[in-house]
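Trainee: Sequence first, predicted model second:
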Amino acid sequence: MKDERAELRQVLAQITSIDPVVAIEVSAMLNGLSSIEARDAALAATAQTVATQPSKIALIGVHGGLTPRGSWYGSSLSGIAASAMRAADDADVSGIIADFDSPGGTVSGTAEAAAAFAYAASKKPVVAVVNTLAASAAYWIASQASELVISPSGDVGSIGAMIMHQDISGYLDQIGLKMTIIRSEQSPMKNEAHPFAPLSDDAKAFLQGRANSAGADFIRAVAAGRKVSQAKVKDEFGQGRVFGAKEALARGMADRVATLDSVIAGMVAGVPGRATSRRRSAFAFE
């Protein structure tokens, strides 16, 4: 009889991990326990199950102009990468939500941040929420998420790389100012993109090559993240243009339209044990 009770309690624990309410009924019916004993057994088994399951959601902000170390006007790309890696490797984090509102940023640091998001998405759900802008470098990173959600008034795109050169030589001539640049003989190309004269053909060709290389990396990463061909990204994802929610969905640049609040509520509802345990906070702010 003792062995049978032990076996029944094991069955009870297994059922409890699925549905504590059903477990109470099964316990009272099969195990000969009182309803109070059955309830206590179900709650104990539920607590044990919840204790071994992840119960946090990581929230990562990607805001403003993105630079490798960050600044007063935007997030740090290295910080974004570190947050994504930390959340990915945290056994107590069940999923990650990234809140995007950024026009983009530097090429430097973007590939690393995107790779961190791709790594996180290979381990657990990562939802990128465009709230309300993910352009250029920000879209590069967001495209690596498990799901890309755009707010009703959101915009995404600006795929590609750009280098700007300012020629102020005409203005200097007007005010009678002439700049002389002296370079070390070993480095005749140093600072060849200075603003005090028009770009030489060689300098323009070199910079064009750098832009093309970064643009190709961008397209390759978006294609991998969105699970489409590079040709589709190149031909159908705007060629540098930015699109609103409806157009972005039609082109496959986003998965659905929703607000940040609704995405958070949906993920919280799916965290194991959230309805039966107040063991700890639902969020781990990154």
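Mentor: Done, it's in. Since this is a predicted model, take the numbers as computed values, not measurements.
Trainee: only C-alpha atoms for contact and neighbour calcs from this point on.
Mentor: OK.
Trainee: mind listing what's buried in whatever helix or strand Ile24 lives in?
Mentor: Element membership for Ile24, per DSSP states H and E: helix 20-30. Of the residues in helix 20-30, those buried by neighbour count under the rule 16 or more other C-alpha atoms under 10 Å are Pro20, Ala23, Ile24, Glu25, Val26, Ser27, Ala28.
Trainee: Closest one to Ala193 out of the residues you listed, please.
Mentor: Lowest distance from Ala193 to those (C-alpha to C-alpha) belongs to Pro20, with 68.6 Å.
Trainee: Put this next to the previous one:
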Amino acid sequence: RVLFCALGKGMGAGNLAVPQQAVQLDADGMQLAVTDYMTGGPRPVKSYQVKNGIAILPVSGTLVHKMGTLRPYSGMTGYDGLTARLKSAVNDPDVRGILLDIDSPGGQAAGAFDCADMIYRLREQKPVWALCNDMACSAAMLLAAACTRRLVTQTAKIGSIGVMMAHTSYEKQLAQEGVDITLIYSGQHKVDGNSIQALPTGVRADFQRRIDEARRMFVDKVALYTGLSSEAVMNTEAAVYDGQAGIDIGLADQLINAADAVDVMVSALNDSVTQENTMTTKNLTVAEAVSQENQRVMGILNCQEAKGREKLAQMLAGQQGMS
């Protein structure tokens, strides 16, 4: 309605009628509608959908470092964009909790650990849940692990807590084609892993060491985030688990239908608020009882009749029910 009021004014329209809503606005009414809307100031555009107080952040496709876009794009999600959306949702007064809707096989190690640490940090400010819908593997598993709680569907695939790299050598192909490439370099390790030479044994061993260290870092992060032991995580040997099996191994918390994820999260948040209010009331009741007991004791010790009979007063004060 506001849009047509604004356009109509610009086109010289003298009134606006919306028969379906029984609305009839004259020129002044059209101007008032536009003015009322604008007095609230510019409406910030959210980079996520908010449903029942839950910000839904899609995480799909290959995960990459420094993609430069807020939302998933062209089959990829950037760690930088996800981090920016998370911070925005945490600072959004309309958002009670955040749900990462994950469907990703993983991606780059670069940027993954910083993004996961940010999720782990921000979950202290607002609940951040992960929905494996239908895949959260490798780097995506790392992000899911950092969340407060992990939901999986019955056909979900979760896990793959490991690291891999590939090396391709074109040495034989180049030789067959009669192509001779000479690398001129300074620094013993400058051309380690180049694609025009077969991988030397020493270089391969160095790469394996780095991969093992990265896996250990991955395992320790998942253990920290989830509360599992590093040994238990390491013993998964980068296996992928389906649905309930992911829960059984400890990588997920609850099996749900993806369509129910927001309602499940809202219900859990409401239950949490109820429990907090109950505990607050209980604590206040205890505090009131302590205060009343202190008043009773001090009333006995300080009363006029206690003077000269302090020992008797102390004995009476120590007996509950005496005042």
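Mentor: Noted; the coordinates are in hand. Worth saying up front: this structure is predicted, and the values here are computed from it rather than measured.
Trainee: Now compute the TM-score of the two chains, please.
Mentor: Overlay of the two chains. TM-score (TM-score structural alignment, normalised by the length of the first structure): 0.70; 214 aligned residues with a C-alpha RMSD of 1.8 Å.
Trainee: Distance from the helix holding Ile24 of the first structure to the middle of the chain?
Mentor: How far helix 20-30 of the first structure lies from its chain's middle: 42 Å, per C-alpha atoms, centre = their mean, to the nearest Å.
Trainee: cool, and stretch 139-158 of the first structure?
Mentor: Remark: stretch 139-158 of the first structure is offset 9 Å from the chain centroid, using C-alpha atoms, centre = their mean.
Trainee: Ok, stretch 271-278 of the second structure next?
Mentor: 22 Å.
Trainee: buried sites along that stretch?
Mentor: Buried residues in stretch 271-278 of the second structure, counted by 16+ other C-alpha under 10 Å: none are found.
Trainee: which stretches of the stretch 201-323 of the second structure form helices?
Mentor: Secondary structure of the stretch 201-323 of the second structure by DSSP state H, counting those that start in this stretch: the helices cover 201-226, 230-234, 244-249, 261-302, 310-317.
Trainee: no, scratch that, I was asking about the first structure
Mentor: Using DSSP state H, the helices of the first structure run over residues 2-16, 20-30, 35-51, 77-89, 110-121, 137-142, 169-174, 201-226, 230-236, 245-251, 260-269.
Trainee: related to what we said a few turns ago, make TSV from the buried residues of helix 20-30 of the first structure and add distance to Asp155 of the first structure to it.
Mentor: Converted to TSV, the buried residues of helix 20-30 of the first structure look like this (distance: C-alpha to C-alpha, whole Å):
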residue	distance to Asp155 of the first structure
Pro20	44
Ala23	48
Ile24	50
Glu25	51
Val26	52
Ser27	54
Ala28	56
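Trainee: of those, closest to Gly266 of the first structure?
Mentor: Nearest to Gly266 of the first structure out of the buried residues of helix 20-30 of the first structure is Pro20 (C-alpha to C-alpha; 21.7 Å).
Trainee: Show me what the closest one lines up with in the second structure.
Mentor: When the second structure is aligned by TM-score structural alignment, no residue sits opposite Pro20 of the first structure.
Trainee: what's near enough to touch Pro20 of the first structure?
Mentor: Residues near Pro20 of the first structure by C-alpha atoms under 8 Å, 6 or more residues apart in numbering: Ala42, Leu43, Thr46.
Trainee: Also Ser230 of the second structure?
Mentor: Counting by C-alpha under 8 Å, 6+ apart, Ser230 of the second structure touches Val219, Asp220, Val222, Ala223.
Trainee: Would you state the strands of the stretch 51-200 of the first structure in chain order?
Mentor: In the stretch 51-200 of the first structure, the strands defined using DSSP state E, counting those that start in this stretch lie at 56-66, 93-105, 126-135, 147-150, 155-157.
Trainee: Map Asp101 of the second structure across to the first structure for me.
Mentor: Taking TM-score structural alignment, Asp101 of the second structure has Asp99 as its aligned residue in the first structure.
Trainee: residue contacts, that match?
Mentor: When contacts are counted by C-alpha under 8 Å, 6+ apart, Asp99 of the first structure touches Leu59, Ile60, Gly61, Val62, His63, Ala128, Val129, Val130, Asn131, Leu260.
Trainee: and with 7 Å instead?
Mentor: Residues counted as contacts of Asp99 of the first structure (C-alpha atoms under 7 Å, 6 or more residues apart in numbering) are Ile60, Gly61, Val62, Ala128, Val129, Val130, Asn131.
Trainee: Closest one of those to Gly238 of the first structure?
Mentor: Among the contacts of Asp99 of the first structure, and counting by C-alpha to C-alpha, the member closest to Gly238 of the first structure is Val130, at 17.1 Å.
Trainee: Can you get me a residue count around the aligned partner of that closest one in the second structure?
Mentor: Matched to the second structure by TM-score structural alignment, Val130 of the first structure sits across from Cys132. For Cys132 of the second structure, the count of nearby residues is 31 (other C-alpha atoms under 10 Å).
Trainee: go on, Leu199 of the first structure?
Mentor: The burial count for Leu199 of the first structure: 17, using other C-alpha under 10 Å.
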